[in-house]
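Chemist: just coords:
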């Protein structure tokens, strides 16, 4: 059966029953139908306090560099949470919300797969509770208010050439990357160049995911830098005096969503920033709710350890005061063989030589996680084509670098197939060896933070900054933003900036072509290589296979 067929055959229990398993009563839920709910503000505040006084143990799931062969990070995260519950460890999983762009494009959704899924799968992958739509509208209201200010006399003297705020839509649409607006005459607005990002790369998405309260949300929205005036002074959105309206659109978005796994275990699914162009983690609030209600919390960060895990550890954990206890690095034998040079069509054939060569990618990620003071274990997400010889080789290679590889079969067997991984992870989280610390200090100049990431995580020899990017970094520092962390936007398909450099590239120069200030979110974005904040659709998008019948039953979603 396909993933969606497995999900549709599952019999869900009411979300109130899921909540009861973790001590949340029905009156503390705001239901979106029988199987989805948000947490009320009263309960959210109570759980925040509980997480601060007695948090559970936080387990991060990351992965090797993605390949077309697939890795299954969400599947392993969900299977691991179910597996931990099966061995008697009270566990909650906290994941991101899927973006519609990948759902109708090429990557797919983010609900796991096989018998390790969160449900209702179709709802979560499509409109869910409307969070991403509300974020898009809030983002675009800011854009409309900026352009209206220009039209109505421009009291703040905003230089239209410097406006950095982009519009957004939660779809892959390359035609919107660069546009011209305000055409048609004096009554139609001020003509200027404009741009779109995908909604999950919006600064509003990052702000929602990092804010604990409405007050903090408004403070961050106030701080958003939207451009400069003609005197080259920064203009913040707070100067337009419309922050309350934006916060009103987001008042429900800040509340975490509760759903369930196929095995009826609780799952908080909230926030959806991309890890290749944003900070790539679910919301702080969802993580705190999970920590308050579970003895163990499994969470994932997007793409590989050089992207999602690094940003989780350098941005989110630092901002929220989180201290992870263990890390799981997901790999497949198929993916590692691709990193060793095997074509996708030949992955079913045993090839220990290519596997050993491709192991260099996994080894780099193991080493990188150790730089944050965290112990890790490798989860080998099993495929039917994996040979015993290949499995034994991966186990040996991991032992040689001081790690442990554990075969995981969550896709086929749910929590039962992840029990071995669950036992190893619980032991790792309980042994007290974690000594989490960020990779860099915030006092470092912005350019030096980027260099440290490029050299220590991406393994570059040097960094080449575009001259305009260096000028902007200096301007950010002169304006008082020098102590912000950095969020590197780069390809997910390589540890480097170049998607063609598979495996474990080194000895290259890392190019930074532009930087952007996300003052509200609280970080500086560095764009490397050819990365775009608005993806495009492939030649054969997933939308070609998706349909719905007269009973509302969706097919082809995965």
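Modeler: Thanks, I have the structure now. Note that this is a predicted model, so its numbers are computed, not measured. Numbering: from 1, shown residues only.
Chemist: Only C-alpha atoms from now on, for both contacts and neighbour counts.
Modeler: Fine.
Chemist: any residues touching stretch 459-469, and which ones?
Modeler: Residues from elsewhere that reach stretch 459-469 (Cα atoms under 8 Å, 6 or more residues apart in numbering): 451, 454-455, 495-496, 505-515.
Chemist: So which of those residues are in strands?
Modeler: The strands, defined by DSSP state E, take in 509, 510, 511, 512, 513, 514, 515 from these.
Chemist: what about versus this one:
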């Protein structure tokens, strides 16, 4: 059996100009990065209601795999095969999970975006530009303090850390400025991973360069000795930081194995940020295709909810259809099956684990738009298991549950799903947001916990309670909430699977992201700088003398 990279390397790539022409893009609108990648120049038409928007989300991720990106790619290829002008909009992979444990973000099997090696590694340099811009701000903050500190910034209250696009637990907590007076002012600091940077969120929520600069100017970098907020605008460096991102703000254009155009741009994590590709890329799809398929990070409790409540108000377009991806294997794992026995038929474990899918269907259905379940096929799935899961979905929710074979068959394996999506997309159902801006932070979080996670409410730590008072004092409480929570559970405890009840979410602290325009609520032990596993994926990677890459999934 061929690996993903072998399938990718043996696939025919069309020149990027031919892919662009499928969307009606001219040579003047693309900036090629080699033969098979390009930046797409701004601006785009602002009529975001031109095409249909399909959101692909999933159940909670497990070690058994769900294949959400694979499904999104397969669906886009299937729509193309049905002669619908289609584009897909995805996030860029971070080197952290690529070199660590999770893997890449280009799909798998015969449902991939290619060239997968380029996309999973340095691509067009967007993440490097973000890293440099972020750390330039860090350097400018410390330089300001070193040269007199006219803004009276309290070094103990600087909230802007440094970043690196790799998992490195050693850098979570550091001390900088050692070495004497010429080496700056000593203080505690730390690193986040680049995808957790507020600049990443800002890039993905900005409409254009002007909006990008305005958002950067609002970034809260810390407080003065008398507790007054200090922003980038106070430092007067928003222009320089925007300059470093002038190319990174342009969406990237590549293709699927079946030559469906793919916009890939931005990559905030969904467990510590909002987890969706840029609204510029999604808007590009909506204005150049009849159907745009996009994906939100992790399960519907994270990326799905954040797409609905953080992204769509800025995009100006709500999803026409939501696809929830599940696998028999993952649901059996949620039902208590041993991970080594997932290839064995187990109707009891499947019945016990199916309510996890049910909770995600309920979460997405409450927004008012049609929901379809996509069952990602594995060869070990039995007819009895598939029939049981379909019956569960039909009996409890009266919506389609369609088995898909896109990993092995590409677009042909998702034809039935594509047909159902096209039918469902012609709806006039009203979108119902989860909360209103004028509700309190606590009320917003309570709605997320009770209506999306299925819990009973929240508990705030003493630190979070004090921070909340400051948030209200400064008038920041009208911003939406971005939950930082484990992806592996509907709770804030990664070990609790299935569809638990009667639990509370524990908020340990808040982070104010004025540039991104949301308040982050950190729960449990979610880390903004992950560590590498005992066997990092990097150990299996290599490059041959002729430049051919091996071991990249």
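Modeler: Cool, got the structure. Keep in mind that this is a model prediction, so the values were computed, not measured.
Chemist: Out of the contacts of stretch 459-469 of the first structure, who's the most crowded?
Modeler: Neighbour counts for the contacts of stretch 459-469 of the first structure (other Cα atoms under 10 Å) peak at residue 495, which has 30 neighbours.
Chemist: Under the alignment, what does that one map to in the second structure?
Modeler: Under the alignment (TM-score structural alignment), residue 495 of the first structure pairs with residue 490 in the second structure.
Chemist: for residue 343 of the first structure, same thing?
Modeler: Using TM-score structural alignment, residue 343 of the first structure sits opposite residue 338 in the second structure.
Chemist: Please name the residues that touch the closest residue to residue 30 of the second structure other than its chain neighbours.
Modeler: Computed as Cα to Cα, 6 or more residues apart in numbering, the closest residue to residue 30 of the second structure that is not its neighbour in sequence is residue 40, at 4.5 Å. Neighbour list for residue 40 of the second structure: 29, 30, 31, 250, 251, 252, 253 [criterion: Cα under 8 Å, 6+ apart].
Chemist: how near is the equivalent of residue 300 of the second structure over in the first structure to residue 313 of the first structure?
Modeler: Aligned counterpart of residue 300 of the second structure in the first structure: residue 305 (TM-score structural alignment). Going from residue 305 of the first structure to residue 313 of the first structure by Cα to Cα, to the nearest Å gives 10 Å.
Chemist: When those two are compared, which one has more neighbours?
Modeler: Neighbours per residue (other Cα under 10 Å) separate residue 305 of the first structure from residue 313, with residue 305 holding more: 29 against 24.
Chemist: measure the alignment partner in the second structure of residue 189 of the first structure to residue 224 of the second structure for me?
Modeler: In the second structure, residue 189 of the first structure lines up with residue 184, judged by TM-score structural alignment. According to Cα to Cα, residue 184 of the second structure stands 18 Å off from residue 224 of the second structure.
Chemist: any idea which residue sits dead centre in the first structure?
Modeler: For the first structure, the residue nearest the mean C-alpha position is residue 280 (2.3 Å; Cα atoms, centre = their mean).
Chemist: OK, contacts around whatever residue of the second structure lines up with it?
Modeler: For residue 280 of the first structure, the aligned position in the second structure is residue 275, judged by TM-score structural alignment. The neighbourhood of residue 275 of the second structure, defined by Cα under 8 Å, 6+ apart, consists of 267, 268, 269, 296, 297, 298, 302, 303, 306, 307.
Chemist: Could you tell me which of the residues you listed are located in helices?
Modeler: When these are checked against helices (DSSP state H), the matches are residue 306.
Chemist: Show me which of the contacts of residue 275 of the second structure are buried.
Modeler: Those of the contacts of residue 275 of the second structure that meet the buried threshold are 267, 268, 269, 296, 297, 298, 302, 303, 306, 307, by 16 or more other Cα atoms under 10 Å.
Chemist: Pick out whichever of these sits closest to residue 82 of the second structure.
Modeler: For these, the minimum distance to residue 82 of the second structure (Cα to Cα) is 24.2 Å, reached by residue 296.
Chemist: That closest one contacts residue 273, doesn't it?
Modeler: No: Residue 296 of the second structure is not in contact with residue 273 according to Cα atoms under 8 Å; the separation is 11.4 Å.
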